[in-house]
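Asker: The sequence and its predicted three-dimensional model are supplied below.
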Amino acid sequence: MAKGTGKVLAVNKKANFDYAIEETIEAGIVLKGTEIKSIRKGKVQLRDAFILIRNNEAWLSNMHISPYEQGNIHNHDPVRVRKLLLHKKQIASLTGTMKQQGYSIIPLKMYIKNGFAKVLIGVGKGKKLYDKRQDLKEKEHKRDMQRAFKANQQD
């Protein structure tokens, strides 16, 4: 299976708008208790999530997994910091890119692959305001071209 394939449960749409993604890496995630059940139900938000590297380990912060409804009093904390499962070489390359000016590591999407929860993380450079405006103009131009093409086919 290629990277990023499987049952997609959550997508960080804001990531592609705010960052120019240059590289993607698939990572496993360490979960506790009923978190996997909530993830399988799609109760995940990646909008404000980011990845930190501390003590040669990758950590996913600010990802919200809603508590499982049929769980008990020992449910998990929804926004706790979760460890990502990566190889040492991958963490070393991520650390090197993090030290460069303007680069960030952000989660792009979460999916289930072979029964395991995976996170597709991206290394990207933050876009400036004018880059975002340019992307919006290009998107609008493509949309207008599609409309015109569709109108010509119907005639």
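Answerer: Received, thanks. Numbering: from 1, shown residues only.
Asker: going forward, measure contacts and count neighbours with C-alpha atoms only.
Answerer: Noted.
Asker: would you list every one of the strands in the chain?
Answerer: Ranges of strands in the chain, per DSSP state E, are 7-11, 19-29, 44-45, 50-54, 57-61, 64-65, 82-85, 103-113, 116-126.
Asker: Give me whichever of these is most buried.
Answerer: strand 103-113 (a mean of 23; mean count of other CA atoms under 10 Å).
Asker: Included below, for side-by-side comparison, is a second structure:
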Amino acid sequence: MKRWLALGILFLEALACGYVPKGLWERTWYYAQAWGVDPYLVAAVVWTESGYCPQAVGKAGEVGLGQFMPGTWVRTTGAPPEWRSHPDWALWATAKHLRELWDATHNWRLALAAYNAGLGAVKAGRIPASTRRYVERVLATYWAFRRGRG
């Protein structure tokens, strides 16, 4: 019975697109705190990237909750790219990657820009207008989550 219940929860989480199931919210907090990142910020990134849809696939081939490209995924996790759609791995990797970007920039706006456009582009000062809009969307979502409106 427990196994079927666990499978049912995973199935519901796979259909989560557009809302944050309690289990994913709790795991977002767990992994964010493990990496020393504000859980609301990790949640805002995941919401902006995928709407908390574990099976999300972007136009450029990015996959999962954190919308990782294969190369970034492997560099960040050391895990096979096929694992990008696994909710736990994706939340862990999103928090870890944000921490790495913070450590590289010491500025959350730049770290978010790097999450979207790549650290190389940010360090070279080539931040596209679409990335600037992305950063504003993430921060608006962050503040909505913090105020309990997410």
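Answerer: That came in fine, so what should we check first? These figures come from a predicted structure and were not determined experimentally.
Asker: Give me the TM-score for these two chains.
Answerer: The pair, once superposed, lands on a TM-score of 0.28 when counted by TM-score structural alignment, normalised by the length of structure 2; 71 aligned residues with a CA RMSD of 4.9 Å.
Asker: Which one of the strands of structure 1 lies nearest to residue 136 of structure 1?
Answerer: strand 19-29 (13.5 Å; CA to CA).
Asker: The closest one - contacts with which helices or strands?
Answerer: strand 82-85, strand 116-126 (3 or more CA pairs under 8 Å, 6 or more residues apart in numbering; DSSP states H and E).
Asker: Next, the contact list for residue 139 of structure 2, please.
Answerer: Residue 139 of structure 2 makes contact with 41, 44, according to CA atoms under 8 Å, 6 or more residues apart in numbering.
Asker: Quick check: it vs residue 14 of structure 2, distance?
Answerer: Counting by CA to CA, to the nearest Å, the gap from residue 139 of structure 2 to residue 14 of structure 2 is 25 Å.
Asker: Provide the contact partners of stretch 27-38 of structure 2 at residue level.
Answerer: Residues contacting stretch 27-38 of structure 2 (CA under 8 Å, 6+ apart): 39-40, 42-43, 88, 91-92, 95-96, 98-99.
Asker: Skipping adjacent residues, who's closest to residue 110 of structure 2 in space?
Answerer: residue 122 (6.8 Å; CA to CA, 6 or more residues apart in numbering).
Asker: mind checking which helix or strand that neighbour is in?
Answerer: helix 119-123 (DSSP states H and E).
Asker: before we move on, what about residue 89 of structure 2?
Answerer: Applying DSSP H and E, one finds residue 89 of structure 2 within helix 87-105.
Asker: and after that helix, which helix or strand comes next?
Answerer: Assigned by DSSP H and E, the successor of helix 87-105 of structure 2 is helix 108-117.
Asker: That following helix to helix 87-105, inter-axis angle?
Answerer: Orientation of helix 108-117 of structure 2 against helix 87-105 (axes from the mean of the first three to the mean of the last three CA atoms, to 10 degrees) gives an angle of 120 degrees.
Asker: so what's the closest residue to residue 101 of structure 2 other than its chain neighbours up against?
Answerer: Nearest residue to residue 101 of structure 2 in three dimensions, chain neighbours excluded: residue 111, at 4.9 Å (CA to CA, 6+ apart). By CA under 8 Å, 6+ apart, the contact set of residue 111 of structure 2 is 98, 101-102, 104-105, 119.
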